[in-house]
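> can you look at this prediction? I've put the sequence above it.
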Amino acid sequence: MSNQPFFKRKWVQIGLAIGVITLGVLASELLVATAPTASRKPPEKTARLVTTEAVESGNYNVSLLGYGVVQAEQQVTLQARVSGTVQSIGPQFVPGATFKKGDVLVQLDNTDYRIELQTAQASLAQAQSNLTSEQGNQVVAQSDFELLGLNVDERERALILRKPQLEAAKATVQSAQAGVERAKVNLDRTVLRAPFDGVVVSREASVGAQVSASSTLGVLASSKAYWVSVAVPQADVKWINFPSGQQKGSTVCVNDASSREKGCHKGYVLSLQTSVQDNGRQAQVLIEIPRTSDKTLQPLLLAQYVKVRFEGIELKNVFKLAPSTVHDSKVWVNDNGELDIRPVNIAFRSAEYVLIDKGLKDGEHIVTSNLGSPVNRMAIRTNTANASNTPTPAAAVKP
């Protein structure tokens, strides 16, 4: 009897638990059934923000960049032409110094050559005196011959009139005159003068040194103009104008290879050399840079490594774009809010700009910003406050 209330309470607890669970399930189903439903909408397409610039065609010269080493237009080795002792050296005969044509660079001791000239002049005077005496003998011989009235042939007549003696005296005078001229030349050669305006490359002469004919005294270079042999890819030679008749070749702008100065030395193309450079098989274009008096420019130096910019052939009605705006021979055009990935024809390409002759029209706006994954006809938009609506001849190309 004592266990009956216990079992009764247990079944009551189990019934209550089942009832609570049942109510929870029913409440959950009711909440799900009466919950509000969200309507699904297709995602809105967002136009990509880009920057654009208008383009306009124009006429542009192809610009090529090459490198080379400065050399003198003329360079000679100064050599002695007679032997002697170096007596003095001109103040201009210093490596790196400039000189004018005719400046005395080296003076040799001329004592022996002055004596030689005096001796030659004395010999000439003696020969002229002998000629005068022989001419007097000719007058006497002619008078005697006419008095005697001899009938002789031409050979005997010449002997009687002393013609061989006269010819010998004349030959002696001519030889003496040549001796004087030779002595004068040797005396003049003791003074070595500059053959042109230029600069001293090196000097090997010293005061007191004994030199002989053909001894090297130094090296001189002309400063009238400089030459540079520029290595140019063979495919780019077609863009360069070479001299023809009275027409000069393409103009060039020359600077030190590491210089950032705005000015440059102006020059022009002289010729296309007949051989190619072994390293890279590049063509060699010879240019000339006339000497300039512009003090604002750094002077060119021999053996200096320089960069040379050629102003080549002019292309007409082309568009000049920055290389970053051309993608594998295609450009991105803003076509009324849609991206038009358009193929174009590249007339010329360099590291600084691209010239396009087909595929674009004046006034069209090209996309200058970078797009990670461009898709043809995708929606694009521009910030109208910053967008450029004015066509520019060289869109996105910095001068």
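Thanks, I have the structure now.
> switch to C-alpha atoms for all contacts and neighbour counts from now on
OK.
> can you list the residue ranges for helices in the stretch 101-250 of the chain?
Along the stretch 101-250 of the chain, counting by DSSP state H, counting those that start in this stretch, helices occupy 111-148, 154-160, 163-188.
> got these as TSV, with distance to G96 columns?
Listed next are the helices of the stretch 101-250 of the chain as TSV, based on distance: least, CA to CA, whole Å:
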stretch	distance to G96
helix 111-148	32
helix 154-160	67
helix 163-188	26
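> which of these is buried the deepest?
Ranked by average neighbour count under the criterion mean count of other CA atoms under 10 Å, those are headed by helix 163-188 at a mean of 17.
> in the protein, which residue is most central in space?
Nearest residue to the geometric centre of the chain (CA atoms, centre = their mean): V308, 3.0 Å.
> next, the buried residues of the host helix or strand of that residue.
Using DSSP states H and E, V308 maps to strand 305-321. For strand 305-321, a neighbour-count test (16 or more other CA atoms under 10 Å) marks 305-312, 315, 317-321 as buried.
> in a markdown table, list the residues you listed along with distance to G15.
Shown next, in a markdown table, are the buried residues of strand 305-321 (distance: CA to CA, whole Å):
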| residue | distance to G15 |
| --- | --- |
| Y305 | 104 |
| V306 | 103 |
| K307 | 101 |
| V308 | 102 |
| R309 | 101 |
| F310 | 103 |
| E311 | 103 |
| G312 | 103 |
| L315 | 99 |
| N317 | 96 |
| V318 | 93 |
| F319 | 90 |
| K320 | 90 |
| L321 | 86 |
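> take this one as well and set it beside the first:
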Amino acid sequence: MIRFLSVIIPLAILAASGAGTWWLLVNRPETKMQEVRPVLVQVEGTRLKKTSFPVVVTSQGMVQPRTQTTLLPEVSAKIVESSSNFKPGGFFEKGEVLMKLDPVDYETAVVVAQAAVAQAESMLAEELAKAEQALENWKALGRSGEPNALAMRKPQVAKAHADVASAKAQVLKAERDLERTTIRAPFAGQVLEQLVDVGQLVTSGTQLAKVFAVDYVEIRLPLPERGMRFLALPENYRDGSESAATANAEVRLNAVMNGKLASWRGRIVRVEGAMDASTRQIIAVAQVDDPYAKRSDGLPPLKVGQFVEAEITGETLQDVYVIPRSAVRAGNEIILISPKNTLRRVLVEPLVSDEKQIVIAANAPKAPQEGEVLCLTPIPFPADGARVDPVIDGKASTVGMAKSDATATKPVPAPKGGPS
């Protein structure tokens, strides 16, 4: 009996397990279908529109005086007087007396020279009288013909005339030296550096001060080659003719002073005749008139040696697209979004560009068409034909999405097995 049960029980268990398995296979649940929707990257876009764009070429440079010189005395003497404006930073006008040297020795020289003139004129009168007397004596002796030059004392008279001219020249020199004891300003300017003061003995060639003119200042601005063609630059030629530009390009100079942005208006007055050796760029010279005038905003004036950033106004471009710099990839590549919400990479050639935007011609052969959608969202690895979910000018794009989703949806069978 025990042996019988030991055989029957395992067989019964196997039969029950087989029957259960068969029942599960026969009565398994129906397979459910699941839809896997595509995962699309949401991007922002904008429709391209033709517009106009005023070209502004940026540059930078340092303010330089139009004239800077060192004052030197032409005579030797002690400084006896100095102007109150003869200090570093002091302003002066053209012809203003900046310094006086001791004039006593030069006043004495004028008197001595004038006395020499009187003596020379006296000797000339005496020689002229002797020449007349010599002529009378020649006639009184009854000689015929013309007397020779020596008999007429012509050499002595000529020497007397030369002595008078020389004495008068010495007077002019003495008076000029006396005038040079007064040091006058050669132009309206400002003292950059004072090198001497009252009581100091100076000689001809001693440096008195370094000064510069203040009627206007100049700024050398290197110009980028791409932006030069849109600027009205003055050009001078060897034959004296000038370029056809009727008006010089306007310049706005910006600098931060006392924590505030200050601006000055200027103009391009000339282009240097040689390219910069280090940058290989053309140098334009901007001029700002009366830089030391008092400003209404209370900011300090434009000073020599100050670093400024320049914005040069050029021509206005028509029928162009202005594209944000953030939407431009390396190599001047942009991404367009097709009506089916797929990506398309396009290479463009900028007319002008800066750190914020680039400008391309709408009529260029490979330029996008007006109304096409520009992708504004940076995409690390865009692929041509990749689908996206765009928001165009603030509105979600639904056109074409339903069709794309329908074609992209695929039934995927659920995993086989028992009910979950």
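Now that the structure is in, tell me what you want to look at. Given the structure is predicted, the values throughout are model-derived calculations rather than measurements.
> and the TM-score between them?
The TM-score (TM-score structural alignment, normalised by the length of the first structure) is 0.78; 377 aligned residues with a CA RMSD of 3.7 Å.
> wait, which of the helices of the stretch 101-250 of the first structure is closest to S39 of the first structure?
When the helices of the stretch 101-250 of the first structure are compared by CA to CA, helix 163-188 sits nearest S39 of the first structure, at 112.7 Å.
> trace L302 of the second structure over to the first structure, please.
In the first structure, the residue paired with L302 of the second structure is L300, using TM-score structural alignment.
> just give the number of residues close to its match.
L300 of the first structure has 20 neighbouring residues, counting by other CA atoms under 10 Å.
> what's the helix or strand for C253 of the first structure?
strand 251-256.
> now that strand, how far from the chain's geometric center?
5 Å (CA atoms, centre = their mean, to the nearest Å).
> contacts for that strand next, please.
Strand 251-256 of the first structure is contacted from outside by 261, 264-269, 287, 300, 304-312, using CA atoms under 8 Å, 6 or more residues apart in numbering.
> test my guess that the residue nearest to the centre of the first structure contacts S63.
No - the pair V308 of the first structure / S63 is not scored as a contact, 10.1 Å apart, by CA atoms under 8 Å.
> tell me which of the helices of the stretch 101-250 of the first structure lies nearest to S57 of the first structure.
S57 of the first structure sits nearest to helix 163-188 of all those, at 67.0 Å, using CA to CA.
> residue ranges for the helices of the stretch 251-399 of the first structure, please.
Ranges of helices in the stretch 251-399 of the first structure, per DSSP H, counting those that start in this stretch: none exist.
> quick check: V104 of the first structure touching G90?
Yes - applying CA under 8 Å, one finds V104 of the first structure in contact with G90, separated by 5.8 Å.
> between these two, who's got more neighbours?
With neighbours defined as other CA under 10 Å, V104 of the first structure and G90 compare such that V104 has more, 19 against 14.
> could you measure the match of L302 of the second structure against L192 of the first structure, distance?
27 Å (CA to CA, to the nearest Å).
> again, but for V344 of the first structure
Distance, V344 of the first structure to L192 of the first structure, using CA to CA: 66 Å.
> which one in the first structure is aligned with F187 of the second structure?
Looking across to the first structure (by TM-score structural alignment), F187 of the second structure lines up with F196.
> counting neighbours, what do you get for that match?
F196 of the first structure: 17 neighbours (other CA under 10 Å).
> would you confirm that it contacts K100?
Yes - between F196 of the first structure and K100 there is a contact under CA under 8 Å: 6.4 Å.
> and the closest residue to S263 of the second structure other than its chain neighbours, how many neighbours?
Excluding its sequence neighbours, the residue lying closest to S263 of the second structure (CA to CA, 6 or more residues apart in numbering) is N254, at 4.5 Å. A total of 18 residues lie near N254 of the second structure under the criterion other CA under 10 Å.
> so what's R342 of the first structure up against?
K330, V331, W332, V333, G359.
> can I get these in JSON lines including distance to A209 of the first structure and neighbour count?
As requested, the contacts of R342 of the first structure are exported to JSON lines (distance: CA to CA, whole Å; neighbours: other CA atoms under 10 Å):
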{"residue": "K330", "distance to A209 of the first structure": "73", "neighbour count": "16"}
{"residue": "V331", "distance to A209 of the first structure": "73", "neighbour count": "22"}
{"residue": "W332", "distance to A209 of the first structure": "76", "neighbour count": "24"}
{"residue": "V333", "distance to A209 of the first structure": "78", "neighbour count": "23"}
{"residue": "G359", "distance to A209 of the first structure": "75", "neighbour count": "13"}
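> could those go into a markdown table alongside distance to E156 of the first structure?
Formatted as a markdown table, the contacts of R342 of the first structure follow (distance: CA to CA, whole Å):
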| residue | distance to E156 of the first structure |
| --- | --- |
| K330 | 106 |
| V331 | 107 |
| W332 | 111 |
| V333 | 112 |
| G359 | 104 |
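> between these, which sits nearest Q13 of the first structure?
Of these, the one sitting nearest to Q13 of the first structure (CA to CA) turns out to be W332, at 78.2 Å.
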